[in-house]
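Colleague: here is the input, now give the coordinates:
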Amino acid sequence: MQLLGIHHISILTGSAEKNFEFFTKVLGMRLVKKSVNQDDTSCYHLFYGDGKGNPGTEVTFFDIPGLGSTHEGTSSITSTSLRVKSTESLKYWGQRFEQYGVKHEGIEQRANRNTMAFEDFEGTKLILVADDDEEGVAAGEPWEGTDVPAEHAIVGLGPVLLTVARPERTERVLTEVLGFRHAGSYPSLLGEGYDDVEVYATGEGGAGAEVHIQKRTDLPLERLGRGGVHHVAFRIPDETEHAKWVDRIKETGMMNSGKVDRFYFKALYFREPNGILFELSSDTPGFDVDESVETLGENLSLPPFLEPKREEIEAKLRPLTLD
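Modeller: Below is the predicted model of the structure:
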């Protein structure tokens, strides 16, 4: 059994409307699913991805109006990376960020790749990472329904950066439980006096299959709010393999959710020893199980077990105009 890479990242937002505007109009990603938080159906759940909603390309957001700000700290998923084709794409994005007034840095090296850090309107820490023909897990497909040229489109998820006080605890789970391998390290961009960032990879490796770990002992625990990352999910190829992973996690003795049927994928949740929420998600059946690829994200999608409550759910949801 081997994880394929990163499946999706889930973040909190205080404004679905502004969030939609940023991720579709500025970043040129596709809204591939408009649904609800299945654990709190009064809350919208928006999924942005590549042109076909492929696994490994989705950034998802739980909409919680009035949510307070994130207070940065340890035991956190500090930044999320988004893959682009090349360093030339980073130059394009630098110009586009200037055009839209997006806070961003210049091109910096992380794990021997050219990258560009930036933030959305809620301070979500994001990083563009250039593939530059690197081998590894395949990227997704550009979304054609945007003004971003296909050659510069965001086509998948890159590494996540975890900030923890006791990295050895997280590393042990990654390697001994989840089957990641140590793939190197690179100097922290925080400057002198900080430990190197350690890189762990799974599957075919590459940007879409890495977790980066930064040790920080000078920070309090993170207080999660808008712009903060709720959890990271890792890819399992199908539901048969997912069942084996459920058994494996149970055998470790770690507290976990057991199999959770999200309809679009099977899930399992657990917290690694530093308190970061991990999810294991199947690639199948996918987001086109109840919508055609051509019409993804156009309507409010509910899984079959919530469909009988559609009228009740829609009555409790606030009006949401996304255009």
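
Colleague: when you work out contacts or count neighbours from here on, use the C-alpha atoms and nothing else.
Modeller: Will do.

Colleague: quick check: closest non-adjacent residue to Gly289.
Modeller: You called it Gly, but residue 289 is Val. Tyr264 (7.0 Å; CA to CA, 6 or more residues apart in numbering).

Colleague: counting neighbours, what do you get for the one you found?
Modeller: Around Tyr264 sit 17 other residues, with neighbours defined as other CA atoms under 10 Å.

Colleague: quick one: Gly106 and Glu241, what's the gap?
Modeller: 41 Å (CA to CA, to the nearest Å).

Colleague: show me what contacts the residue nearest to Val289?
Modeller: Counting by CA atoms under 8 Å, 6 or more residues apart in numbering, Tyr264 makes contact with Thr284, Pro285, Gly286, Phe287, Val289, Pro303.

Colleague: could you also give me the structure for this next sequence, so I can compare it with the first?
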Amino acid sequence: MSIQTSGLHHVTAIGGDPQRNVDFYLRALGLRLVKTTVNFDDPGTYHLYYGDEAGRPGTLMTFFPWRGAPRGRHGTGQATTTSFSVPAASIGWWKQHLERLGVEVSRISSRAHEDALTFHDPDGLVLSLVSHEQDDPREPWDNGVIPVEHGIRGLHSVTLSVTQEEATAGMLVDGLGLRFVDQQGNRFRFEAGAGGPGALVDVLVTPDAPRGLVAAGTVHHVAWRAPDEATQAQWREELTDRGVSVTSILDRQYFRSIYFREPGGTLLEVATDEPGFAIDEPLLELGRALKLPPWLEPDREQIQAMLPALDLPDENNPEFAEQRRSHQPAAATQTSAAQVSGSAATEARSA
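Modeller: Model prediction:
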């Protein structure tokens, strides 16, 4: 393959209640909601994008939240863990923070020069916070709630569960340009570009695990970065020449996308870095209003009538974050913990 990805672009999952989703990812994890839009293929459903201040590629976690959606099943043929990067000295702080919110967390585990803390979101999605011995230079979103020195830097890695690794490894290496770097037991690690947090994927071989079922609490697809549309078009042509079934290039407003499945079953995407999330609202106002692409704008009234009301917490606004840091830094985190909905904490414990 002549083209190589530089790393992860975003991970998209299926959620349940959209308000509960917003409360958890903004207030418990301290991410910023950088775009409130809809699933372009199903406009009666939100598409919520979380990330750093500007929603840069490699920091993004996105959701299709369907209220009342049935729970999915974790298993082979899907991404089973989404991991975020945090500073090396922050794992203990995050364990205490999440436990204070009523989220059940694992014991801190160590593997390959990394410490990891695993837990579930309110819909049962498996998440992990990973500290890596390699410094992560990305700046966290500073919302005045999560101390900036502990803030999430972006995506760290994803774990793909498969029944056997050979064909999936072949797609990662020959189709995406990743390289194999390590094996620990039944876990195989690959990295893209310069490597490190945001450019890693683990392939976990679990031949006796059930086949995964994509629904609430599971990952829908994993997206990898392409620098521009010309590179993406060439990439699509090369994949097609290799016999891979690839979609046409789709306009996702904030990037362009192609989709295909790796042999193990996980849906993959190649997404362009540009144009980004500030093309239809100012950086300071990201996520505050429902944004629709031009071809859906004529149906705005009907679409809004189908969507449940969504109350965006003040923590998403830079002005509020600055005010909170200035006037009540000591109480900020405790107040935020109390504001996370009881249903989120309860469901996280039961996941």
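
Colleague: before we move on, the earlier item: most neighbours, which of the contacts of Tyr264 of the first structure?
Modeller: Phe287 (23 neighbours).

Colleague: pretty sure that residue sits against Leu31.
Modeller: No - checked against CA atoms under 8 Å, the pair Phe287 of the first structure and Leu31 is beyond contact range at 11.2 Å.

Colleague: so what's in contact with these two at the same time?
Modeller: By CA under 8 Å, 6+ apart, the residues touching both Phe287 of the first structure and Leu31 are Leu296.

Colleague: how about Phe61 of the first structure, what's its match in the second structure?
Modeller: When the second structure is aligned by TM-score structural alignment, the residue opposite Phe61 of the first structure is Phe63.

Colleague: show residues contacting the helix or strand containing its match.
Modeller: Per DSSP states H and E: Phe63 of the second structure is located in strand 60-65. By CA under 8 Å, 6+ apart, the surrounding residues in contact with strand 60-65 of the second structure are 9-18, 21, 39, 45-52, 154-155, 216.

Colleague: buried stuff in stretch 174-182 of the first structure?
Modeller: For stretch 174-182 of the first structure, a neighbour-count test (16 or more other CA atoms under 10 Å) marks Leu174, Leu178, Gly179, Phe180, Arg181, His182 as buried.

Colleague: run a quick check on Ala345 of the second structure versus Leu101, I expect a contact.
Modeller: Yes - counting by CA under 8 Å, Leu101 is a contact partner of Ala345 of the second structure at 6.3 Å.

Colleague: translate Gly106 of the first structure into the numbering of the second structure.
Modeller: Match for Gly106 of the first structure (TM-score structural alignment): Arg107.

Colleague: which ones are touching its match?
Modeller: Taking CA under 8 Å, 6+ apart, one finds Leu117, Thr118 in contact with Arg107 of the second structure.

Colleague: what distance do you get for it to Ile91 of the second structure?
Modeller: Remark: distance between Arg107 of the second structure and Ile91 of the second structure (CA to CA) = 10 Å.

Colleague: what do these two both touch?
Modeller: Counting by CA under 8 Å, 6+ apart, the shared contacts of Arg107 of the second structure and Ile91 are Leu117.

Colleague: tell me which element Lys91 of the first structure falls in.
Modeller: Using DSSP H and E, Lys91 of the first structure falls within helix 87-100.

Colleague: pull out the buried positions in the following helix or strand past that helix.
Modeller: Later in the chain than helix 87-100 of the first structure, the nearest helix or strand by DSSP H and E is strand 104-110. Residues of strand 104-110 of the first structure classed as buried: His104, Ile107, Arg110 (neighbour count, 16+ other CA under 10 Å).

Colleague: need the residues you listed in JSON lines (columns: distance to Leu296 of the first structure).
Modeller: Converted to JSON lines, the buried residues of strand 104-110 of the first structure look like this (distance: CA to CA, whole Å):
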{"residue": "His104", "distance to Leu296 of the first structure": "30"}
{"residue": "Ile107", "distance to Leu296 of the first structure": "33"}
{"residue": "Arg110", "distance to Leu296 of the first structure": "34"}
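
Colleague: returning to that earlier point: distance from the chain centre to the helix holding Lys91 of the first structure, please.
Modeller: Distance of helix 87-100 of the first structure from the chain centroid (CA atoms, centre = their mean, to the nearest Å) equals 21 Å.

Colleague: cool, and stretch 81-96 of the first structure?
Modeller: 18 Å.

Colleague: cool, stretch 274-286 of the second structure as well?
Modeller: 18 Å.

Colleague: onto which residues of the first structure does stretch 299-311 of the second structure map?
Modeller: Mapped onto the first structure using TM-score structural alignment, stretch 299-311 of the second structure covers residues 309-321.

Colleague: give me the mean distance between the strand holding Phe63 of the second structure and the first structure.
Modeller: The superposed strand 60-65 of the second structure is, by mean CA distance after the TM-score superposition for the first structure, a mean 0.6 Å from where its aligned residues fall in the first structure.

Colleague: any idea how far the following helix or strand past that strand is from the chain center?
Modeller: Going down the chain from strand 60-65 of the second structure, the next helix or strand is strand 78-86, by DSSP H and E. Its chain's C-alpha centre and that of strand 78-86 of the second structure lie 8 Å apart, by CA atoms, centre = their mean.

Colleague: nothing else from me, thank you.
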